[in-house]
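Trainee: need a structure here:
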Amino acid sequence: MAKCLSSICAVNHVVESDFLKGIIPAPARRALGKEKIDSLEKLSGYSETEIMQLHGFGKNSMEKLKNYMKENNLSFNEN
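Mentor: Model prediction:
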């Protein structure tokens, strides 16, 4: 008989923030969360290159993020 793994899942379950939910895919949101980037203001302190180096970010996520930031009158740091 197979063992129930629900206790393992409960311990390892990570609660995701709603920051950028519906704007960029979950892997990209998780990457930002790991870096403790939870606002557009914090995000604007980084360069595109720095964000693209995060595991979970690709061209599609970056384009969506740049458009969303532009709509909110913010942009990436030019470093």
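Trainee: from here on, contacts and neighbour counts on C-alpha atoms
Mentor: Will do.
Trainee: three-state assignment of the residue nearest to the spatial centre of the chain?
Mentor: The centre of the chain sits closest to Arg29, judged by C-alpha atoms, centre = their mean, with a distance of 2.0 Å. For Arg29, the assignment made with DSSP: H, G, I helix; E, B strand; the rest coil gives helix.
Trainee: who's in contact with it?
Mentor: Applying C-alpha atoms under 8 Å, 6 or more residues apart in numbering, we find Arg29 in contact with 19-21.
Trainee: nearest to Met69, of those residues?
Mentor: Leu20 (10.4 Å; C-alpha to C-alpha).
Trainee: which non-adjacent residue is nearest the closest one?
Mentor: In this structure, Leu20 finds its nearest non-sequential neighbour in Arg29, 6.9 Å apart by C-alpha to C-alpha, 6 or more residues apart in numbering.
Trainee: to check against the first, give me the structure of this:
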Amino acid sequence: MTPLDELPRIGAPATGALRGAGYTRLDHLAGVPRASLAALHGVGPKALRMLDEALAEHGLRLG
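Mentor: Next up is the predicted model:
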């Protein structure tokens, strides 16, 4: 299993919101518009920042 196979530790509410929207792996978030993720209940600025950082480690980014 690689770091792209799982979501980073961003907190239970944000993780639950992402999984509920069908995002179960970090690489699923590559190219997804930041605003779309921010609209999910439980995904706040801190979670978005952490996701940005985790994606950047793999040369990926949010849309």
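Trainee: give me the TM-score for these two chains.
Mentor: Overlay of the two chains. TM-score (TM-score structural alignment, normalised by the length of the second structure): 0.80; 59 aligned residues with a C-alpha RMSD of 1.7 Å.
Trainee: tell me which of the contacts of Arg29 of the first structure you also see in the second structure.
Mentor: For the contacts of Arg29 of the first structure, the aligned pairs still in contact in the second structure (both residues aligned by TM-score structural alignment, their matches' C-alpha atoms under 8 Å) are Leu20.
Trainee: got a quick ChimeraX command for the buried subset of the contacts of Arg29 of the first structure?
Mentor: Buried residues among those (16 or more other C-alpha atoms under 10 Å), as a ChimeraX selection:
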select :19,20
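Trainee: can I get the contacts of Arg29 of the first structure in CSV with secondary structure and distance to Phe57 of the first structure?
Mentor: Output for those, formatted as CSV (DSSP: H, G, I helix; E, B strand; the rest coil; distance: C-alpha to C-alpha, whole Å):
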residue, secondary structure, distance to Phe57 of the first structure
Phe19, coil, 15
Leu20, coil, 13
Lys21, coil, 15
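Trainee: the second structure: which residue goes with the residue nearest to the centre of the first structure?
Mentor: With TM-score structural alignment as the matching criterion, the partner of Arg29 of the first structure in the second structure is Thr15.
Trainee: what segments of the second structure are helices?
Mentor: 12-20, 34-38, 45-56 (DSSP state H).
Trainee: out of these, flag the one nearest Asp27 of the second structure.
Mentor: By C-alpha to C-alpha (comparing all of these), the closest turns out to be helix 45-56, at 7.6 Å.
Trainee: corresponding residues in the first structure for that closest one?
Mentor: Against the first structure, helix 45-56 of the second structure falls on residues 59-70 (TM-score structural alignment).
Trainee: now the matching stretch: buried residues?
Mentor: Here stretch 59-70 of the first structure shows 61-62, 65-66, 68-69 as buried, counting by 16+ other C-alpha under 10 Å.
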